[in-house]
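*Asks:* Just to be clear, the model below is a prediction. Sequence and coordinates:
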Amino acid sequence: MDAVTATVITRLEEARAADTRTRDRVCDEAAAELLAAGTPPAFEVRTADLRLDPFFMCADRYWRRRFQERPTAVTAVECARWMEDRVTADSWGAVAEQWALGNGFLNRGAVDSAELPAAAVAGAGGGDGGQRIAFFVTLFHAGKLRANFCFDELHAFLEFSPTSVASGPLRGEPVFVALKSFAAFGSRTLTVEHATGLLERAWSAPGRTRHTVDICLNGLAFAGPFPGQGELLRSHAEEAVRAHPGDHMFHARLATGLHMSGRHDAALENIDTALALLAASPTASLGALQDQYLTKRDAIQEGRLRALRDAEQQLRWEQQSAANAQLERSLHTSSVRAVEVVAVFTAAIAFAVGSLQVTLTGDLALSDRLWLLAAQGAGLAVFGLLIVGGTWLITRSHHQRDRSGG
């Protein structure tokens, strides 16, 4: 063991008991010393804890800088080979997902052609070690394509590329299936049913990891619109928040699902929670994520205000509709009353004219004339009642509809 490595290990051991700020500083300095000396970390990594394990934190910073200097599949192969010797078997999967996907996202601006990862993996050899190296390189390249939302290209790479095929049975890992789901949700050639099937397969897998959950929710959030999308994202994000209550990303995904479902107040509460958790997070991409969350918050606020305006407009429409209905009922009632008055008035005029003819002409006796007037009046009264009754029967159903609708 050289002097630089011995010094770094001693400092990292001491950093275990230090506070968070001091531990971060020590890990940054140790990674910089290893880079300057041209010496990869020569210690074992046993966890993927970015908050408490100084050895993982130091190795993470070392390889992040290596990827930034040369963000290619060649660096991914070198990192995977180092992991074969230095990362314990029980932590290899978590470390591989963290480094491959994370560095793919951070270096999304430097996307290799699909042939370069295949060429880099070609010399990795076979067996379990070769498959793990191919799997790591596949995740690294897929992380770039995912970050750039190259859905169809990602689908083709995962399904058909030699690098992906060389991963062997590791292609059945939940995180790999989640990436296929992400690609399918964004593709314009694959169906929503196919994407949803992949999503549920990855989501229900026993070995589901935090990155698997994140990719599943990411695919749902950025999928082309489809019926039930908001509710599906909301229900899965709620489950993720219950399992990881301190994860800012899952609160942000939940806010997106609630926003899609029209529950703007709850969405605003969750995006504010995501911003607060992000501020306390040591993530390297805090600035970019904060911008994304603030943009989402603005969209939620705008949707909330639009919903309030729509509710007010709907209330005004309902009030206007009620007023129009009342006016229509009043006009209808007035016209019916007018018909009834005209009928009665017509009967009265006819009675008056007829009674004058009876009384002024003819030579009937007074008693006969009185009986004739009585009969004529009764007939005209019956006529008036028939007109009024018929009008009431005709308009009764209309009145009933008005009452039931009111």
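*Replies:* Perfect, thanks for sending it. Numbers count the residues shown, from 1 in each chain.
*Asks:* alpha carbons only for contacts and neighbour counts from here, please
*Replies:* Fine.
*Asks:* So what touches stretch 83-96?
*Replies:* Outside stretch 83-96, the residues that touch it by CA atoms under 8 Å, 6 or more residues apart in numbering are 42-48, 80, 129, 136, 209.
*Asks:* Could you work out the end-to-end span of it for me?
*Replies:* Taking CA to CA, to the nearest Å, the first and last residues of stretch 83-96 lie 8 Å apart.
*Asks:* who touches stretch 390-406?
*Replies:* Contacts of stretch 390-406 (CA under 8 Å, 6+ apart): 322, 329, 336, 339-340.
*Asks:* In space, what's closest to residue 255 - neighbours in sequence excluded?
*Replies:* residue 267 (4.1 Å; CA to CA, 6 or more residues apart in numbering).
*Asks:* now residue 208
*Replies:* In space, residue 208 is closest to residue 174, 5.7 Å off (CA to CA, 6+ apart).
*Asks:* these two touch, right, that neighbour and residue 210?
*Replies:* No: no contact is recorded between residue 174 and residue 210 when judged using CA atoms under 8 Å, the distance being 10.3 Å.
*Asks:* Show me which of these two is the more surrounded one.
*Replies:* The residue with more neighbours, out of residue 174 and residue 210 and counting by other CA atoms under 10 Å, is residue 174; that gives 25 against 17.
*Asks:* Okay, one more to line up with it:
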Amino acid sequence: MDHEVVEQALAALAASGSRQLDRDCDRYARRYIDEGVEPQFEIRSTDFGGDPYFICADRYWNHRLTDEPTLHIAVECAGWLREHVAAGCRDAIREKWALGYAFITRSSVESLDEVADATRDIVANDDRDCSRAYFATLYHADKLAANFQFDELHQFLESSPLSMAAGTHRAAPLFIALQAFAAFGSRRITEEYARSLFDRAWHAPDRTHATIDVALNGLAVGVPFDAQGELLRTHAAEAVAAYPENHIFHYRLATGQYLCAAYDAALDSIDAALRLLPAIGWRVSHELLQGQYLTKREAILNGRTEAHRAAADRERVQHHEHTIAGMADTVRNSMLRTVEVVSVFAAIIAFAVGSLNVSLNGNLHLSERLWIVTLLGAGLLLFALLIVGGSWLIARRLSGEHTD
């Protein structure tokens, strides 16, 4: 292969449309594979959508790892990256490739023996910066994460020889975010420890886009706990503010809003994620993410419908309760008024009968009869007032209890 001719052709592709650029870069990547040689150009940017060199190299290593998804090929990729990527772009591309290729090849998690064999070669031939070991660690770790093998991921990151060989990279925010992912998903690790790891990764001054993505993903898929939805919604909103064109962060925000039962806001966020999801690139990833987003959208719509139905049911129940309470008040007041009327009527009859008897009693003087009639009337009036007053107090107390 004439590398100079291919590199000139790639440079000319920069003016192509995005779809044509993607297809042509993939065609040149396959040429490199068919001829058994690695690209010799240098990558000086992280423009995944417009830099033909970056796109071609990405396709090349994607095909290599898809054909042979092993740590040995991942280490070859890490070595090529160290030699052919500008230092200022190296960390971002390392994270993007390690995690991206892991996700694409997640169905081929290597056994502990295979990892041990690869580790011996990696440790023996790695550079002082441990970049190959770190790339391989990220690659294998994210395979475990993609398969939700939380306890296996925790053990691998904490104590495996390959992870230990990553050296100072173990303090990187992305490494800590992967630890948080494992901790959130494990039922053997406390929520407090998981959240402490999350906070360390999230608030690291040198946190990266990949760090945010992994940390939010762990918070979203972990074992449910109190305030999970609110934490996810708050931090995902921060991620969306920092990266407004990132569809995955809009998806995470929709998930947090869904967990908080904010269905209208969640619907807006998931629609934004679907709108921002690019239709170009590797179709498998696009279709997989689109299906995942549409499934979430359906869940949001179902939750929204159930919430509206529950609100309508609560309104009907409250209306019925108010109606029944009103009827009860009417019946109670009617009974109390009846008691009052009967009491007053009884008092009047008793007064009439008693005063008639006193009036017809010829043994008493007129002044005595008037005095007795007056006392009788006063007593019966007091009796009637007590009945009416007691009824009023009872009605007021019952009305207050109903209001409470």
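*Replies:* Here it is on my side, so go on. Just so you know, these numbers come straight off a predicted model, no measurement behind them.
*Asks:* List the contacts of the residue nearest to residue 208 of structure 1.
*Replies:* Residue 174 of structure 1 is in contact with 201-203, 205, 207-209, 212, counting by CA under 8 Å, 6+ apart.
*Asks:* just checking, residue 50 of structure 2 touches residue 12?
*Replies:* No: when contacts are counted by CA under 8 Å, residue 50 of structure 2 is not listed as touching residue 12 (11.8 Å).
*Asks:* Just want to know which of the two has more residues nearby.
*Replies:* For residue 50 of structure 2 against residue 12, the residue with the higher neighbour count under other CA under 10 Å is residue 50, and the figures read 18 against 12.
*Asks:* mind checking the SS state of that one?
*Replies:* In the three-state summary, residue 50 of structure 2 is assigned as coil, counting by DSSP: H, G, I helix; E, B strand; the rest coil.
*Asks:* so what corresponds to it in structure 1?
*Replies:* Under the alignment (TM-score structural alignment), residue 50 of structure 2 pairs with residue 52 of structure 1.
*Asks:* and the closest residue to residue 62 of structure 1 other than its chain neighbours, what helix or strand is that in?
*Replies:* Taking CA to CA, 6+ apart, and ignoring the residues beside it in sequence, residue 62 of structure 1 has residue 31 as its nearest neighbour in space, at 4.8 Å. Element membership of residue 31 of structure 1 [criterion: DSSP states H and E] is helix 20-37.
*Asks:* Now that helix on structure 2. Mean distance?
*Replies:* If you overlay the two and look at helix 20-37 of structure 1, the average distance to its match in structure 2 is 1.1 Å (mean CA distance after the TM-score superposition for structure 1).
*Asks:* Which residues outside the helix or strand following that helix are in contact with it?
*Replies:* Heading C-terminal from helix 20-37 of structure 1, the first helix or strand you meet, by DSSP H and E, is helix 54-69. Residues external to helix 54-69 of structure 1 that are found in contact with it (CA under 8 Å, 6+ apart): 12-13, 15-16, 23-24, 27-28, 30-32, 34-35, 40-41, 43-51, 75-76, 79, 99, 103, 107.
*Asks:* Can you verify residue 225 of structure 1 is assigned to a strand?
*Replies:* No: with three-state DSSP as the criterion, residue 225 of structure 1 is coil rather than part of a strand.
*Asks:* Tell me how far it lies from residue 27 of structure 1.
*Replies:* On the measure of CA to CA, residue 225 of structure 1 and residue 27 of structure 1 end up 44 Å apart.
*Asks:* Now do the closest residue to residue 279 of structure 1 other than its chain neighbours: how many residues are near it, please.
*Replies:* Once flanking residues are discounted, residue 279 of structure 1 sits nearest to residue 286: 7.6 Å by CA to CA, 6+ apart. Neighbours of residue 286 of structure 1 under the rule other CA under 10 Å: 15.
*Asks:* again with residue 129 of structure 2
*Replies:* 12.
*Asks:* related to what we said a few turns ago, are any of the contacts of stretch 390-406 of structure 1 buried, and which?
*Replies:* The neighbour count (16 or more other CA atoms under 10 Å) marks 329, 336, 340 as buried among those.
*Asks:* Which members of the residues you listed are positioned in strands?
*Replies:* Among those, no residue falls in strands (DSSP state E).
*Asks:* CSV for those, including distance to residue 88 of structure 1?
*Replies:* Listed next are those as CSV, based on distance: CA to CA, whole Å:
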residue, distance to residue 88 of structure 1
329, 82
336, 92
340, 98
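*Asks:* contacting residues for residue 186 of structure 2?
*Replies:* The neighbours of residue 186 of structure 2, taking CA under 8 Å, 6+ apart as the test, are 150-151, 222-223.
*Asks:* between those, which has the most around it?
*Replies:* Looking at the contacts of residue 186 of structure 2 with neighbours defined as other CA under 10 Å, the largest count falls to residue 150 at 26 neighbours.
*Asks:* Show me what that residue lines up with in structure 1.
*Replies:* In structure 1, the residue paired with residue 150 of structure 2 is residue 151, using TM-score structural alignment.
*Asks:* Find me whatever residue is spatially closest to that match, sequence neighbours aside.
*Replies:* Distances taken as CA to CA, 6+ apart place residue 183 nearest to residue 151 of structure 1, at 4.4 Å, with adjacent residues excluded.
*Asks:* list the contacts for the one you found?
*Replies:* With CA under 8 Å, 6+ apart as the criterion, the residues that contact residue 183 of structure 1 are 146, 150-152, 154-155, 219.
*Asks:* Measure how buried the aligned partner of residue 20 of structure 2 in structure 1 is and give me the count.
*Replies:* Per TM-score structural alignment, the equivalent position to residue 20 of structure 2 in structure 1 is residue 22. Residue 22 of structure 1: 13 surrounding residues under other CA under 10 Å.
*Asks:* cool, residue 112 of structure 2 as well?
*Replies:* 11.
*Asks:* Looking at structure 1, name the residue matched to it.
*Replies:* Under the alignment by TM-score structural alignment, residue 112 of structure 2 pairs with residue 114 in structure 1.
*Asks:* Please name the residues that touch that match.
*Replies:* Residues near residue 114 of structure 1 by CA under 8 Å, 6+ apart: 157, 161.
*Asks:* next one: the one 4 residues further on
*Replies:* Residues counted as contacts of residue 118 of structure 1 (CA under 8 Å, 6+ apart) are 161-163.
*Asks:* out of those, which are inside helices?
*Replies:* Secondary structure defined by DSSP state H assigns 162-163 of the contacts of residue 118 of structure 1 to helices.
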